[in-house]
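K.L.:
Just to be clear, the model below is a prediction. Sequence and coordinates:
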Amino acid sequence: MTHYPSGGPSPVVPPPPHDGAWSPARVDPVAGTEYGLVHLTVVPAMSGQATGSLIAGIASILVSTLVLCFGLVGAGEGWGALVAGAFALLAVLLGAGAVAGALIAMRQIRGSGLAGRLRFKGRGVAVAGCWCGAVGAGIALLSLVLSIIVGAAS
């Protein structure tokens, strides 16, 4: 085993894997040895909170269309407002969950990337989830009001 003085040859960095999951940022030689310390650059990961928020927001919009459909179809028979109210509750809960999840994701993304911590990405996905959740809850509430008005007029 050959020991190099501090001014000896630089350690050899192994090639990164083919999937590109990491790449060496820098190599610090360990004094008095032939070894070096490799500092890796880690690829940022997508925030799961942001993705979940977008999924919940889209689900809120889809359920809010059910509120409108059931509210208008059942208005003449008297059951429209009741069924629309049940689906409106589900849509509002999904929308509120999407907004809360998006806010948590944006805080997670903003606080990530400090020294020694994983960096998250997906702020745009979180913003889209926040908007979809708010729009879905709003459409559900407006559709419920519309179905109650149409049901009372019938």
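P.N.:
On my side now, so go ahead. Worth saying up front: this structure is predicted, and the values here are computed from it rather than measured. Numbers count the residues shown, from 1 in each chain.

K.L.:
alpha carbons only for contacts and neighbour counts from here, please
P.N.:
Noted.

K.L.:
mind listing what's buried in whichever helix or strand residue 132 is part of?
P.N.:
Assigned by DSSP states H and E, residue 132 belongs to helix 123-153. Buried residues in helix 123-153, counting neighbours by 16 or more other CA atoms under 10 Å, are found at 123, 125-148, 150-151.

K.L.:
Just give the closest residue to the most centrally placed residue in the chain, not the sequence neighbours.
P.N.:
Nearest residue to the geometric centre of the chain (CA atoms, centre = their mean): residue 50, 1.0 Å. When the adjacent residues along the chain are set aside, residue 50 lies closest to residue 126, with 4.3 Å between them (CA to CA, 6 or more residues apart in numbering).

K.L.:
Quick check, the one you found in contact with residue 46.
P.N.:
No - counting by CA atoms under 8 Å, residue 126 stays clear of residue 46, with 10.5 Å between them.

K.L.:
quick one: contacts for the nearest residue to residue 113 once chain neighbours are set aside?
P.N.:
Among residues not flanking residue 113 along the chain, residue 119 sits closest, at 4.0 Å (CA to CA, 6+ apart). Contact partners of residue 119, counting by CA atoms under 8 Å, 6 or more residues apart in numbering, are 43, 44, 45, 109, 112, 113.

K.L.:
Out of the residues you listed, who's the most crowded?
P.N.:
Comparing these by number of neighbours (other CA atoms under 10 Å), residue 109 comes first, having 22 neighbours.

K.L.:
mind listing the strands for the chain?
P.N.:
Counting by DSSP state E, the chain has strands at residues 22-29, 36-42, 45-46, 120-121.

K.L.:
Off-centre distance for the third one?
P.N.:
Between the centre of strand 45-46 and the centre of its host chain there is 9 Å, according to CA atoms, centre = their mean, to the nearest Å.

K.L.:
Take this one as well and set it beside the first:
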Amino acid sequence: MTQQPAADPFPPPSAPPAQQFAVPPPSPSGRWQPERVDPLPGTEFGLVQLRVMPITSGLAIGSLIAGIGSILVSFLVLCFGITGADSGWGGWVSGAFTLLSVVFGAGAVVLGLVARRQIRRSGHTGQVRFTGGGMAISGLVCGCAGAGIALLSLALALVLQVSS
């Protein structure tokens, strides 16, 4: 039997052309785009930093939802306060819904402030960039407005109930 020479399992690396580091091949889905390609000196490899697409902040969305909820509940405070003023139950029901509206409003304000901080601190190279600053501000405004409307409506309901 004659032995054939074994193939070298680790062939010597061939020098790649310099253009190979310019742009990596595109991904099949097209979602990943390179932001920067840094060749590693002395090797045939390169370091690819991908572009991270911006994401809408979930905290900003939550702030807006809580602020709108606060406004909707504050209108319930107004309706129940005016409707039940003659019967004597308007102040009690309005008080319960006022508490709910103020809790929603405070939640909207806290979420809006945290979302604005998250958006402001994001976006460094290689990190996720959050968007939604307008939603965060809208949540802040709606939360404050909802809590204010609820407190004024409760005051109106109590004045109407006492005067009846």
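P.N.:
Ah, there it is. All values reported here derive from a predicted model rather than from experimental measurement.

K.L.:
ok so, going back, if I pick the residue nearest to residue 50 of structure 1, what's in contact with it?
P.N.:
Contact analysis of residue 126 of structure 1 by CA under 8 Å, 6+ apart lists 49, 50, 51, 53, 54, 101, 102, 103, 105, 106.

K.L.:
What does residue 124 of structure 2 correspond to in structure 1?
P.N.:
Residue 124 of structure 2 maps onto residue 114 in structure 1, with residues paired by TM-score structural alignment.

K.L.:
burial measure for that match, as a count.
P.N.:
Neighbours around residue 114 of structure 1, by other CA under 10 Å: 9.

K.L.:
Measure the mean distance from the helix holding residue 132 of structure 1 to structure 2 post-superposition.
P.N.:
Helix 123-153 of structure 1, aligned to structure 2 and superposed, deviates on average by 0.5 Å (mean CA distance after the TM-score superposition for structure 1).

K.L.:
what stretch of structure 2 does that helix fall on?
P.N.:
Counting by TM-score structural alignment, helix 123-153 of structure 1 lines up with residues 133-163 of structure 2.

K.L.:
so how far is residue 149 of structure 2 from residue 156 of structure 2?
P.N.:
Distance of residue 156 of structure 2 to residue 149 of structure 2, given as CA to CA, to the nearest Å: 10 Å.

K.L.:
ugh, wrong one, I meant residue 119 of structure 2
P.N.:
Distance from residue 119 of structure 2 to residue 149 of structure 2, by CA to CA: 29 Å.

K.L.:
Same question for residue 49 of structure 2.
P.N.:
For residue 49 of structure 2, the distance to residue 149 of structure 2 equals 49 Å [CA to CA].

K.L.:
Next: residue 139 of structure 2.
P.N.:
As judged by CA to CA, residue 139 of structure 2 and residue 149 of structure 2 stand 15 Å apart.

K.L.:
Residue 27 of structure 2 too?
P.N.:
Applying CA to CA, the value for residue 27 of structure 2 to residue 149 of structure 2 is 52 Å.

K.L.:
can you pull the contacts of residue 105 of structure 2?
P.N.:
Residue 105 of structure 2 sits next to 66, 67, 70, 142, 143, 144, 145, 146, 147 when contact means CA under 8 Å, 6+ apart.

K.L.:
which of these lies closest to residue 107 of structure 2?
P.N.:
Lowest distance from residue 107 of structure 2 to the contacts of residue 105 of structure 2 (CA to CA) belongs to residue 66, with 6.6 Å.

K.L.:
Surely that closest one and residue 139 touch.
P.N.:
Yes - between residue 66 of structure 2 and residue 139 there is a contact at 7.1 Å, judged by CA under 8 Å.

K.L.:
what's the overlap in contacts for those two?
P.N.:
Taking CA under 8 Å, 6+ apart as the contact rule, residue 66 of structure 2 and residue 139 both touch residue 108.

K.L.:
Correct me if wrong: residue 119 of structure 2 contacts residue 132.
P.N.:
Yes - applying CA under 8 Å as the test, residue 119 of structure 2 and residue 132 come out as touching, 7.5 Å apart.

K.L.:
list the residues that contact both of those two?
P.N.:
Here residue 119 of structure 2 and residue 132 share the contacting residues residue 57, scored by CA under 8 Å, 6+ apart.

K.L.:
so how many other residues sit close to the residue nearest to residue 76 of structure 1 when sequence neighbours are not counted?
P.N.:
Leaving aside its chain neighbours, residue 76 of structure 1 sits nearest to residue 154 (5.8 Å; criterion: CA to CA, 6+ apart). When neighbours are defined as other CA under 10 Å, residue 154 of structure 1 has 10 of them.
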